[in-house]
Structure formats: structure tokens, C-alpha cells
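**Student:** Got a predicted structure plus its sequence, pasted below:
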Amino acid sequence: MNPMPPRGKRSPARRGPAACGVLTLAATVTAAAALVSCGTDSDAPSSEGSRTVSERPTAPDSSAFSEKTASPLKSQASEAAESARASASEAQASASERADEFEASVSADTERANQAAENALKDVDGKGNAMSDVSMTGRPRSETGGVLASVVTFTNRTDKTADFAVRVDFLDSSGKTVETRYVGTENLEPGKRAQRYAISHAPPEPKLSAKLVKAQRY
């Protein structure tokens, strides 16, 4: 019979295939962890397919920004000035058109009579011979299509048929003549009265006032 081994001592256990598999798996996991740790190191370059961390954005060059925006701003200022000039021109053209339309609606002979009045006053010195026979009254813009107009009243105080011509100046607030219009009436019988319009073709602003400058009977 084989002698019994001493109590308290055990023979070293034999490692079977299962134990070796566990050890191998543990070593694999450890190696993988080490690789992951190295791959996520902030100093190491990222591998292909991994997310790239963007660098901190730098502030734009202020001088370059000014150079780029200066030209468009100048262009916008130029366009605004041109638009203002165009608006003023359109306002003046519109006022002139409305005045022409109003004159045409008053009488078909208005332009011819007014041209005759201008010709008649070319050689007249001073205020003329008919200032006492002519008066002038303003009309509300609401009645004249928005234009500045005054009613000129001619009275023939003689015993003969006569033609009349007047010059009307439109003045600004400083008294400067901005526009001159000529108004006339023809073949006015003795003791009769006639009314014609002196109409400004200037834009609504600045506001003007009408002044009777000359009146001639001929």
C-alpha cells in the first residue's frame, strides 16, 4: 500500500484546458484596453475614421473686413443719393403735369392766351397801365388738384374792347422769385369781367406765394 500523504498539504492542481482559456481571454482584454487607452491619448493622432477635434476658431481680421465692406457701403450711399434725386425730379415732373392738366381743363385757349400775354409784356416798363384793373385771389389746393393756383380777375373799365396781360411771380419765403407765369385774356368787352388762372408748375415744397408784378391793357 502507498503511504498516505501528510495531512494539511495538497498537491498542486493541474491546470486543464478551461483554465488556460480564461487566462488567454484575460490577456486579450488587457491588451485591448491598453490599445484603447493609447488611441484616445490627446497627444496621439487620431486614426482614420475617428472623429477629428476642430481647432479653436480665430477672430476675423478687422482690417480685411473693413476693406470688404467699404465698397458695398459706398455703393449703397450712392444709390440712396441717386434715389433721392430721382424722387425730387419725379415730384417736380408730377407737379408740372398736374398743372398742365388743370390748365387744359380750365380752357382750351389758355396756352395761346398766356403766350400772347408774355409777348405783350416784353416791352412794358414798370408795372404797366392796368394794375388797378386786375386783382388776384388764391385758390385752395383741394380745388386745383393739389397745385398752387391763383384766380386772376380782369375788369375792362374802358368803353372799348381790350386785351389784357399780366405777369405773376411765385416767391419763396425769402422773397426770391422761383417761377414766373404769364396770364392773359382777349377781346374783353367794355364793363365786362373775365377770370383766368395763374398756375405754378413748381413742386409742393418749398411753399410759394403768388405776386402780381405787371398788368397791361392793350
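**Tutor:** Everything's here; your move.
**Student:** Only C-alpha atoms from now on, for both contacts and neighbour counts.
**Tutor:** Will do.
**Student:** Go through the longest strand belonging to the chain and flag the buried ones.
**Tutor:** The single longest strand within the chain, with elements called by DSSP state E, is strand 177-188. Under the neighbour-count criterion of 16 or more other Cα atoms under 10 Å, strand 177-188 has 177, 180, 181, 182, 183, 184, 185, 186, 188 buried.
**Student:** repeat for stretch 154-165
**Tutor:** Using 16+ other Cα under 10 Å as the test for burial, stretch 154-165 gives 154, 155, 156, 157, 162, 163, 164, 165.
**Student:** In addition, the following structure is provided for comparison:
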Amino acid sequence: MNTPSPRGGRPVRARAASAVVAVVATALGAVGLVSCDSGGDDTGSPSFSDRPTPPDTASFSGEHPSSVASAAESRIASAQASASSAAASASAREASRQASIGAEIERSRQAAENALKGVEGRGNALNEVGMTGKPRADTNGVLTVVVTITNKTSATASYAAQVDFLDPSGKVVETQFVGAEDLPPGERKQPLVISRQPPEPVLTPRLTKAQRY
């Protein structure tokens, strides 16, 4: 029987031991590569984080959608307030104008009534004052009379007229006064006389007096 040479067995065991050491070293090296940072070397393996990094909002441009919506709503509200204020102002101006017209009509009516006080008969200006009725269809059924005053003299003059409204029996149920002040020669004015009585019974207007003063 042949006995293995001691010199041949030693190299086999040495080579096996060397192989084990190499495998262990390789494994340790791999672990070191995975767990160690490259220390700023751009060519090293990338590092990972379990948490996502929040965005840098300082680099955003524009506004947050809720801020944009709020600003738009504010501008709309401001525009609506301005429009409402303008409408209220226009309404106030119109109301003031109507009040001014009403005050002037009342002042002229009072002046005509005062001018006719003490006038006997039918006055001195019946040939300068005429009267026509407006169609009820144009006045919503309200009895309205147009009094036409024409200065037929050569000098500026003022006029006063009295209009009575008579019921079917001939009784005066309403009296109105109207006039024109400082009317130049040849000029004409057409004030309105509106009855305050109900549409029924139907009334008849009559020019009772006309005075130039």
C-alpha cells in the first residue's frame, strides 16, 4: 500500500485554508462597501433615505390656489360694493331731483293761487290760456289736463289759472291752480293739471279763471 507523501498533503490543506480566508475577506469587503459612505466621492454608490425630503417651497413661483381664490373673491366683492354704491348714489340723486321738481311745482301752484285771490269774474287772460285733455290711455286712467299759456303781449308777464273739475251733476269736486312766471313775449308754457279724484265718476275739467299779472 502506498502512503501519501506528507509533502503532497500540506499544499492541499494550505490551498483550502487560503480559499476560506479569501471568501471571508471578500464577504467582509462587500459588507464594508454597502455600509460605508463614499465620503463625497461622486463615483461611489448612491445613499438612500427611508423618508422623502419635503420640497423647498422657497423656490416656488406664484401663489397658493387658496390665496388666488381669496384675492379673486375680494376683488369681486369690491366691484359689487362699488356698483351698489354707484346705484345708491344715482338713486339718491334722482330722488333729490324729483323732490326739487315737486317743490318747484308746489311753489308755482301756490303763487298762482295767491295771484287769483281777489280776482273778480274770470280774469283778464282767458284769450291767452287754453286747455286740452290727455288721453286716459296715456295716463293710466288718471284725468290729466294740459294748460297752454301764451304771452300775447309785448312785455314779460306772469300768469295764473284756475281749473275746476265737475262731476256729472255739474258740482265742483276739485279745484287746481297752475301758472307761468316771467314768461317772455310770444313764449308759451304748458304745465299739467292732474286730478286727484278716482276715475269714476268721470269728471269734466273747466277753465274757470285766467289772470295776467
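**Tutor:** Nice, I can see it. Everything numeric here is computed off the predicted structure, so don't read it as measured data.
**Student:** Quick one: the buried residues of strand 177-188 of structure 1 as CSV, columns for distance to residue 96 of structure 1 too.
**Tutor:** Shown next, in CSV, are the buried residues of strand 177-188 of structure 1 (distance: Cα to Cα, whole Å):
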residue, distance to residue 96 of structure 1
177, 17
180, 14
181, 13
182, 15
183, 17
184, 20
185, 22
186, 25
188, 29
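**Student:** Closest one of the residues you listed to residue 147 of structure 1?
**Tutor:** residue 181 (13.9 Å; Cα to Cα).
**Student:** Would you confirm that that closest one contacts residue 200?
**Tutor:** Yes. The criterion here is Cα atoms under 8 Å, and residue 181 of structure 1 meets it with residue 200 at 7.3 Å.
**Student:** The spatially most central residue of structure 2: which element?
**Tutor:** Here the mean C-alpha position of structure 2 is nearest to the C-alpha of residue 83 (Cα atoms, centre = their mean), at a distance of 2.8 Å. Here residue 83 of structure 2 sits within helix 65-116, counting by DSSP states H and E.
**Student:** Where does stretch 150-168 of structure 2 end up in structure 1?
**Tutor:** Mapped onto structure 1 using TM-score structural alignment, stretch 150-168 of structure 2 spans residues 155-173.
**Student:** Off-centre distance for that stretch?
**Tutor:** 44 Å (Cα atoms, centre = their mean, to the nearest Å).
**Student:** do stretch 118-135 of structure 1 as well
**Tutor:** 46 Å.
**Student:** which residues in structure 2 does it align to?
**Tutor:** Counting by TM-score structural alignment, stretch 118-135 of structure 1 falls onto residues 113-130 of structure 2.
**Student:** distance between the ends of that stretch?
**Tutor:** Stretch 113-130 of structure 2 has an end-to-end distance of 18 Å (criterion: Cα to Cα, to the nearest Å).
**Student:** Which part of structure 1 matches stretch 34-52 of structure 2?
**Tutor:** Aligned by TM-score structural alignment, stretch 34-52 of structure 2 falls on no residue of structure 1.
**Student:** contacts for the longest strand of structure 1?
**Tutor:** When contacts are defined by Cα atoms under 8 Å, 6 or more residues apart in numbering, strand 177-188 of structure 1 is touched by residues 113-118, 152, 154, 156, 161-172, 194, 196-200, 202.
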